[in-house]
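1. Return atomic coordinates for the entry below.
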Amino acid sequence: DPCMVLKRELTFIPLFGWFALKFRMIAVERSAGTAALKKLVARAKREIAAGRQIVIMPEGTRKGPDDPPDYKPGAAALYGALDVPCVPFGLNAGLYWPRRKFLRHPGTIIIEFLPAIPPGLPRKDFQMRLQAAIERSTERLVAEGREKQN
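-> Have a look, this model is predicted:
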């Protein structure tokens, strides 16, 4: 029973937003700063206690395949507070679904789940390990996707 973390604005989309709320996803008011982070951690603790898994995109949004990484503090805050393993994943969605565009390009979006990062690492070590794993996987998946496009 995964619990997605998403920006609150997505809950305003007809049907999608209603389902996100119905299935108890965690909507974050990103402009609220540290207050939003505290609410995110508190809610995630309740969901973990209920047996759910938390799914969060550490950059907080989709990005283009050549954009530099911009990891937000949410994933590291959850990792430190929840004391559970973190399973990172890489994906090539930026090739086929550009940011801020409804149109998509033909192709197959691939999600690659990576080895779990065990709980208990210092925040900085976790952040470096998470980013390195995701970026390495994503770069490879994007390169493979570009080869198929040519």
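
2. going forward, measure contacts and count neighbours with C-alpha atoms only.
-> Noted.

3. Could you look up the SS state of residue 112?
-> For residue 112, the secondary-structure state derived from DSSP: H, G, I helix; E, B strand; the rest coil is strand.

4. Repeat that for residue 6.
-> Residue 6 ends up strand, using three-state DSSP.

5. So the closest residue to it other than its chain neighbours versus residue 2, what's the distance?
-> Once its chain neighbours are removed from consideration, residue 6 has its nearest residue in residue 27; the separation is 5.1 Å (CA to CA, 6 or more residues apart in numbering). According to CA to CA, to the nearest Å, residue 27 and residue 2 sit 14 Å apart.

6. neighbour-wise, which of those two wins?
-> Ranked by neighbour count (other CA atoms under 10 Å), residue 27 and residue 2 place residue 27 first, with 21 against 14.

7. Tell me the secondary structure at the more buried one.
-> Per three-state DSSP, the secondary structure class of residue 27 is strand.

8. Next, the second sequence, to be compared with the first:
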Amino acid sequence: MKTYFPKTAQNGWVLVDAEGQTVGRLATKIASVLRGKHKPDFTPNQLCGDFVVVVNADKVVFTGNKLDQKVYTRYSGYQGGLKKTTARAALAKHPERVLEHAVWGMLPKNRLGRRMIRRLKVYSGPTHPHSAQQPKEMSL
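-> Predicted coordinates:
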């Protein structure tokens, strides 16, 4: 018995409107499309997912008190170099990074995951420069 491996993956483009969507639930669906789990020839060790374009990232929703209680941290490596930002401040300043951070947390942390996250294009407004690729609208 030989194992079937797809030779070339057919990479499509998917458009997602994030307006009114919950961040975590939206991120799980985006990560699944980036990995290629929606395709019948999904292979975990190959890059077989689609490109994902997300618009209206500034209109995502957090449930409960997460806007004030969720904290994003980054550390420079120096003493006193720990920076903390609440979700409300991050959403006001860089709304794209909030969704990118959530999706990155759901992808594998290896070379393949780094190639997958490069296929994610997030825009805070309703317009995007990828109309030439004719992305298909994904309903959530």
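
9. Post the TM-score for the overlay when you can.
-> Overall, the chain-to-chain superposition scores 0.27 on the TM-score scale (TM-score structural alignment, normalised by the length of structure 2); 70 aligned residues with a CA RMSD of 5.2 Å.

10. hmm, back to that, hmm, residue 5 and the residue nearest to residue 6 of structure 1 touching each other?
-> Yes - with the criterion set as CA atoms under 8 Å, residue 27 of structure 1 and residue 5 qualify as a contacting pair; they are 6.0 Å apart.

11. separation between the closest residue to residue 137 of structure 2 other than its chain neighbours and residue 51 of structure 2?
-> Distances taken as CA to CA, 6+ apart put residue 15 closest to residue 137 of structure 2, at 4.8 Å, once the chain neighbours are dropped. With distances taken as CA to CA, residue 15 of structure 2 is found 9 Å from residue 51 of structure 2.

12. again with residue 92 of structure 2
-> Separation of residue 92 of structure 2 from residue 51 of structure 2 (CA to CA): 26 Å.

13. Which one's more surrounded, those two?
-> Between residue 92 of structure 2 and residue 51, counting by other CA under 10 Å, residue 51 is the more crowded of the two (23 against 11).

14. Does that one touch residue 34 like I think?
-> Yes - under the criterion of CA under 8 Å, residue 51 of structure 2 is in contact with residue 34, at a separation of 6.6 Å.

15. Span of stretch 77-91 of structure 1 from start to end?
-> For stretch 77-91 of structure 1, the first-to-last residue distance is 22 Å (CA to CA).

16. Residue 88 of structure 2 against residue 72, yeah?
-> No - judged on CA under 8 Å, residue 88 of structure 2 makes no contact with residue 72 at a distance of 10.3 Å.

17. contacting residues for residue 123 of structure 1?
-> With CA atoms under 8 Å, 6 or more residues apart in numbering as the criterion, the residues that contact residue 123 of structure 1 are 76, 80.

18. if I look at it, how far off is residue 81 of structure 1?
-> Distance, residue 123 of structure 1 to residue 81 of structure 1, using CA to CA: 10 Å.

19. next one: residue 134 of structure 1
-> 21 Å.

20. Neighbour count: the two, which is higher?
-> residue 134 (19 against 15).

21. so who does the residue nearest to that one when sequence neighbours are not counted touch?
-> Of all residues not flanking residue 134 of structure 1 in the chain, residue 90 sits nearest, at 5.0 Å (CA to CA, 6+ apart). Residues in contact with residue 90 of structure 1 (CA under 8 Å, 6+ apart) are 111, 112, 113, 114, 133, 134, 135, 136, 137, 138, 141.

22. how does it look with 7 Å?
-> Residue 90 of structure 1 sits next to 111, 112, 113, 134, 137, 138 when contact means CA atoms under 7 Å, 6 or more residues apart in numbering.

23. List the residues that contact the residue nearest to the third one when sequence neighbours are not counted.
-> So the one you mean is residue 113 of structure 1. Spatial nearest neighbour of residue 113 of structure 1, excluding adjacent residues (CA to CA, 6+ apart): residue 89 at 4.3 Å. Applying CA under 7 Å, 6+ apart, one finds that residue 89 of structure 1 lies in contact with 111, 112, 113, 114, 134.
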